Structure formats: structure tokens, C-alpha cells
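Student: fold the stuff below for me.
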Amino acid sequence: MSVIIRKSLLELIFSGAFMKRWNDKLRPMELVEVDKQAHKMIVAWLLFVLNSGSMDVASKRALGESIVEGGIFDYLYRLVITDIKPPVFYRIKENPADYQTLTNWVLSELRPRITPLGDDFMRRMSAYLMQPEDTGLARRILHAAHLYASYSEFKLLKSINRMDHELIEIEQSFIDRLSAMRDITGVAELLDEDSNVFGRFARMCGRLRFQKRWSQTPRVPETSVLGHLFIVAAFSWFFSMEVGACRARCQNNFFAGLFHDLPELLTRDIISPVKSSSQDIADLIHEYENRELHRVVLTPLKEGGYSVIADRLEYLLGLAVGSEFKATICQDGAVVEADEAQLAGGFNQDSLDPKDGPLLKVCDSLAAFIEAHTALKNGISSGQLHHALYRIRARYNETPVIAGVQISALLADFD
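Tutor: Take a look at the predicted model:
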């Protein structure tokens, strides 16, 4: 069965922007599920890179695939069970019969939207969710990343909830469970994030939740740069499945989606009309982003002993070819720009480490389209939102198929 991405799946992925977290606590800002998932998967990638260095290529690809799919399965599950408090959920998991009953119900709720992804995807998801106590490395990396991302949120609200009787117990639980996973390379550094560049970078990425997209335009829901990263990454994974991308290409597309707006840690979310107002301004912004990216992120990682992470980030961000939205391969030790036809043909093989920049751009535009479309559907009337929809539609009406994705036809489903 071929994979076909439909509107309902894209809207399901986006729905995490509505889902509030810690909503029984006083919060300095709204904390939402899609932001947490983005931070979790960024940290999972960092742990993946550190813990796969000695693996052969096949084992590394298999681990990366398990981490990405496991993260997506967890997210979809979470979207359905919504607001069950963690202590209650953990009690349910302790009883296999109760957990199986809950999971069967979750799968039945997800099936109508997941079915277009194919029977194999549904089988893998069912097998993963029915085995919550799997102790493989991928599952443990995801769990450590989940704990770190949730603990990072907890630290944001800790100081304004001092009268809460649960606070001490919650924090100690995070520390104890993370400490039990110190055998995973990088977890000890996450626990002591102030004293090392690895931990500081993981924490820095979480700050992207503070930056709201479309900051001059009222929207419901508001989305952050952090949440947008996960949405684009998930879209990239599903569209990679649709176009038959190889393992390496699928993973590179997902992780490139997770980091494509990383420079906005340093520049904030500069809106498209400003970036495209003139080529001189676009070049100036790009030059500043690259300079600050090296100064604040890449150079400290390299000097701190994490060159493997810095080098991989450079590839995902397309620094060697000037843009994350250009297709690339690695050939004879060098990064080489490719075109869509090559990537869909002879370059679609793991050994070339391909990355699909044009597909990433489609997913970035589609995420922006759904943000604007959802706000308008929720009653927010704004000229900027209407103009964004018009601009995106017009762009893809001129080029209806990009990187193998029938983008124009998909946008028509939102009429």
C-alpha cells in the first residue's frame, strides 16, 4: 500500500499546539505539548549522535529510525490521552490489562487518520505502544529526553508554585529517574547543564518556546518557534515516506526540520516580508545568522569536545551550500549540492547521506499555511493571515509538485 499524506493527518500533528501542559499549576506562560515534543526530540537527537559514534552505519541508521518513529508514536499517543496526569498514567501502565485496554482505544481513535500511512506503519506503531517496558537503547534515549524536556518545563514554573505540596516530590522524581540513566552518554551532562556546553546547548534550544511566530499578528493558537520545528520535522518524515526516501534521507529530513530555525535563537523570528524585501537585506540577515551561529553554538560545541554534534548541525543547516533548503549529498568526504531529480533517482541511497532541502521548504510553508488557516478558522480576522494563505497558494499553484509532493492539490483540501 502506498503512503498518501492527507489533510487530517497534518491537522492532527498540528493539534498539539492546542494541548496545554501543567494546567494544574500556576504558569508564567502557556506550556503546550508540541513545544515539549520538539525539545524532547532535539535532546533525543543529541543523545543519538553521542551514543552512535562507535556503531556501524547500518546499526546507526536503525537506531535513528527507531528514535524518530518512537518519538512520533509517543506524540500521537499523547494527543489522544490528552490530560491524564502522569501519576495516574503510570498507575495504569503498572497493570498490563488496563494499559492494553487504554492503548487499544487510543489506536482505534488514531486509525482513521493513520491508515493512509500504510499497514506497516500501523503495525509498527501498535507493536511499539503495546510494549511500553522495552529497554532497548532507542526507547531509553527517548525516555531520557522526555524526562529532561519535562524537567526543563518544571524549572520554569517552580519558582511561582512554591506553596504547591507536590513540588518537592515532582522534582526529586525527575532527578532520580534521570540519574538512573547516567549510563547513556550525555545524560550526566544534562543533569549538570550549567557546567558543560552540551547541557547548555540543550537548555538553549528549549528557549525557542519563548519566541512566538507571527508576533505582530493575533492568532489562536499562538505557536512558538520551538513547536514549529517539531511540526515541520514530523511533516518532513511523513512526506519522506510518501516519496519513497531512503533511511538516511528520511532521518536527515526529520532532523533538518528540527533545527532549520535554530538561527532564530540569535535573530528572533524575522517575518518573510522583511527577509524578502530586498536581496541586500536577505544577504545581511543570512550573514549575521551564520556569524552568530558559529560564535554562540558551533564554536563552543567544537571547543567543548562536541565536534561531532557541531559538524552534523552544519550539514543539517546546509551551511556548506548556503541554505538548509538546498538538496545535498555527501560524496568523497565533501558536501555536494544536488537537484530534485537526482535525489529521487540515483542519489536516493543511504551511502550518500542525502538531505531533501526542497521538501523541507514545502513542509515549512505547509506548517505556516496551517497556522494561518487554523487561526482564521478560529475566528481571527487578519489581513496578514489572509495574505499569507494567498501567497503560499500562489507559489505552489505555479509549481504544483515539488520534491515529489503534490503540494498544490493538498492545499486545495483546505478550501
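Student: please count neighbours and contacts with C-alpha atoms only from this point.
Tutor: Noted.
Student: check contacts around the spatially closest residue to Ile281 that is not a sequence neighbour.
Tutor: Distances taken as C-alpha to C-alpha, 6 or more residues apart in numbering put Lys275 closest to Ile281, at 6.5 Å, once the chain neighbours are dropped. Lys275 is in contact with Ile281, Ala282, Ile285, counting by C-alpha atoms under 8 Å, 6 or more residues apart in numbering.
Student: please give the structure of this sequence too, so both can be compared:
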Amino acid sequence: MGLSKPRLKSSLLRRLFVAASIRRWNDQACPVEFVELDKQAHKMVIAYLLARYEEQERGICIDWESLIKYFCFEFFARVVLTDIKPPVFHELQKHHQAELARYVMHELKKDLEEYEFFEEMQDYLRTSHSSVEIQILRAAHYYASKWEFDIIYHFNPHMYDVKNIKKIIDDEVEEHYHLRGIQKIVMFKNVSELVTMFGQLRFQKRWSQTPRVPATSVLGHTLCVAISAYFLSLDIGACEKMRINHFLCGLFHDLPEILTRDIISPIKRSVIGLDEHIKKIEEKAVKNKILSIVPPNIADDIIYFTQNEFGNRYKVECFTRVATSGEELIKNYNCNQYDPVYGEFLKICDQLSAFLEAKISITHGISSAELIDGAENIFKKCSQSIINGVDIGAIFRDFV
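Tutor: Down below sits the predicted model:
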């Protein structure tokens, strides 16, 4: 049987990176630069926390795949409609929602029409819905905006209209106080600090030793890995639980870097035993700073997502097992009851995001030996990758 080509288009991936160049609050005096890709990644991390709190404390069943899909629908629409300021956008949504949706779907048709959810996305953007997943995404959206604007407000509270903008955002967050996670963030300092801890990954730049355009952050990178992993999981025939795990593992795989910063691969590889020692330091830091303050369901996830993040693994009665190969994992454990993670596949998605970071900067005319060598090395490793009969390497070859 011949290889099939992934439906994930290089043009869609380029759109994700456009979000790294979209400045937020560009009519305000900002002490740091806020970009759309980072805001969206922070929004999804907050949405994850809110969803887990709803499950843990109120026993509500969250449809995780719908939460992920709805997030992607909103993100892609925002990238298409980026030039519209939020107050104007919300006003237009009230009166021209269907027309805006039609425009977005027309713009994204070539990138997304092969996916099963294409019609669902059209319906989602065209009409208003109010499931718990949508409420969570709205609350996360407003809280991520509040987190940004609080920094701007404290930097210069006397600029024109900032008090009014702050009140509007605070009121929007207050409308979601019925969600247990929002209550926790507002009432408990350690939970709000957790949100800030994730937010600080916005300020850690990738490839920090070389100029790059756009200069993506660690947090933005994790979202690109998450979306690539989810979309490609649809192609490789991953079960629903594996697809969800791939998105969340992509989102959280660099979480320990909040606590250790991004130690570049050549250093890790050059000093014998260093990589292993770094892992131990990271695990200890995650345990002390994060696992100690979150409920058990979030702690279990973070351990599963960040320890041996690129290992092929599954669960039997809550105990983690390691598969001898990706082929064995797909053949024997590709069903929801095993909670599987195809770590080798995730590593390719991680490399894909790094490859794009280098290639897109080179295309923009900002190049260096590190970027050129980095892109070439990743291309050699990944351009012939085949996962479960799908030619994943084709995406890398599309960029050359």
C-alpha cells in the first residue's frame, strides 16, 4: 500500500507563525511586546486549568476534543481577522457574525477543507453556542487579556482610556466567576502565580543566541507543536485519547523550562551526563513549584506530559508503561483505554516547529550560521519520516 500525504498544509503552518508577528495592544504604551501567538497559547493553558478544575471540583464532564477544536476555530479566525480591534470586532460579531464567518471560511478553505471538522467550524463561527467548553474558552480568553493588560496598567495607569479598558476587561472576567477555576485564580495567590508562571514563558525567546524574525517565544513554540501534533494525529489514525494527549503534551512539553530556562541542545549533547542531570533538576523544580499547588488530576497530567516527554508510552490501570517502538504502540495500544502518547511522533512535531522557526526567519532575510545549520540538521533527520503509512516528511520537503 502506498504512502498517504498529510493534510496539514505548509500554508496553514505559515499562518500560525504570522500570529507571532501580530502585535497586541499596539495603541498602548507597553513595557514589553505582546504578540497574538503567545496570547493564544496562554489562553489555551488557562482553558486547560479551568477545565480540569471543573472536572475535579464540580464533577463536570469536559469534551476535551471539542475544547481543542473550538480553540483552533477561534484562533484561526482571529489570525484572519487580525486587523479588527477587539471592541469593533465584538460589535461586528453582534450584527454580522454569519458574514464574518463566511469570509474566514473562504480564506481558510484551501488549508482546511480536507478535514472532517470543516463544516463544524463553519457552523461554530456562524452561530452562537454556550456549552461549558465555550464558557471555559471565553473565560480563558478574557483572563489572558487581563493578565496582559494588568502589566500595561501598572506600567502607566495615567494613559488615555486605560482605566476604562481595565474596568471592561475586569467585568468580562467577573462574568465567569461561576467557573470554579476562575474563583481559584482570583482567591488563591498560588493558583494565580501558576497562571503567571506559564505566562512568563512568553518572555523566554527561542534560539536566544541568534537574531530571528519573528522571534518566537517558548510559549508560542509549544502551541505550534500542539496544533501540528493534533492535526497530524488525525492523519496517522490516532484514537481520540491519543489525539487529545498529543495536543496537551505539545502544549506542556517545555513546561520545565519556566524553571531552568532553555538550555540549548548542543550544550546538552556535548557534556556527557548533562542532559540526564538537567532532567533531574527539572523534575525536582516541577515537583516543588507546580505539583505541590495543583489538584491531583492536573499533577498526574503534568507528570505524564513532561517526564520522558518524547517516549512512547501508555497506561494500564493508571500505571505508565513504555512501548518498545512507535509501531508497537500504534498496533497494540491505539485505543482510549490505554491513554497512549506516541512520543517519537511528538518529537517530529517539535522538530517541525523548530524547522519552521529557522526557515521562516531565513525567508524574511534574517539568517545566521546557527539557523542554517539548525534547519539543515532537522531536515536530514525528519524529511523522510513515515508514521503509520503517512509521509510526515512531506511537510518538511514542502518548505525547501
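Student: what residue of structure 2 matches up with the residue nearest to Ile281 of structure 1?
Tutor: In structure 2, Lys275 of structure 1 lines up with Lys268, judged by TM-score structural alignment.
Student: with structure 1 superposed, average distance for the helix or strand encompassing that match?
Tutor: Lys268 of structure 2 belongs to helix 265-270 when assigned by DSSP states H and E. Helix 265-270 of structure 2 differs from its equivalent in structure 1 by a mean of 1.1 Å after superposition (mean C-alpha distance after the TM-score superposition for structure 1).
Student: and that helix, how far out from the chain middle?
Tutor: 26 Å (C-alpha atoms, centre = their mean, to the nearest Å).
Student: cool, and stretch 53-72 of structure 1?
Tutor: 16 Å.
Student: and if you look at stretch 55-72 of structure 2?
Tutor: Distance, stretch centre to chain centre, for stretch 55-72 of structure 2: 16 Å (C-alpha atoms, centre = their mean).
Student: in structure 2, what stretch matches stretch 16-25 of structure 1?
Tutor: With TM-score structural alignment as the criterion, stretch 16-25 of structure 1 aligns to 19-28.
Student: actually stretch 35-45 of structure 1, not the one I typed
Tutor: Under the criterion TM-score structural alignment, stretch 35-45 of structure 1 matches residues 38-48.
Student: and stretch 137-150 of structure 1, by the same measure?
Tutor: By TM-score structural alignment, stretch 137-150 of structure 1 lines up with residues 132-145 in structure 2.
Student: show residues contacting the matching stretch.
Tutor: With C-alpha under 8 Å, 6+ apart, stretch 132-145 of structure 2 has contacts from 39-40, 42-44, 46-47, 50-51, 62-63, 66-67, 70-71, 169, 172-173, 176, 179, 182.
Student: got the buried residues for that stretch?
Tutor: 132-145 (16 or more other C-alpha atoms under 10 Å).
Student: distance from whatever helix or strand Lys40 of structure 1 lives in to structure 2 after superposition?
Tutor: Assigned by DSSP H and E, Lys40 of structure 1 belongs to helix 33-51. Here the mean offset of helix 33-51 of structure 1 against structure 2 after fitting is 0.7 Å, by mean C-alpha distance after the TM-score superposition for structure 1.
Student: are we agreed that Ile170 of structure 1 is in a helix?
Tutor: Yes. Judged by DSSP: H, G, I helix; E, B strand; the rest coil, Ile170 of structure 1 forms part of a helix.
Student: Phe149 of structure 2 versus the aligned residue in structure 2 for it, what's the distance?
Tutor: Taking TM-score structural alignment, Ile170 of structure 1 has Ile165 as its aligned residue in structure 2. Going from Ile165 of structure 2 to Phe149 of structure 2 by C-alpha to C-alpha, to the nearest Å gives 8 Å.
Student: tell me which of the two has more neighbours.
Tutor: More neighbours surround Phe149 than the other of Ile165 of structure 2 and Phe149, with 21 against 14 (other C-alpha atoms under 10 Å).
Student: which one is that one nearest to, not counting chain neighbours?
Tutor: Spatial nearest neighbour of Phe149 of structure 2, chain neighbours left out: Lys166 (7.0 Å); criterion: C-alpha to C-alpha, 6+ apart.
Student: I figured that neighbour hits Trp147, correct?
Tutor: No. If you go by C-alpha atoms under 8 Å, Lys166 of structure 2 and Trp147 don't touch, sitting 10.4 Å apart.
Student: identify the contacts common to these two.
Tutor: Common neighbours of Lys166 of structure 2 and Trp147 are not found (criterion: C-alpha under 8 Å, 6+ apart).
Student: name the nearest residue to His253 of structure 2, ignoring sequence neighbours.
Tutor: Residue nearest to His253 of structure 2 in three dimensions, not counting chain neighbours: Thr306, with 5.3 Å by C-alpha to C-alpha, 6+ apart.
Student: for structure 1, what's the longest helix?
Tutor: Looking across structure 1 with DSSP state H, the single longest helix is helix 57-81.
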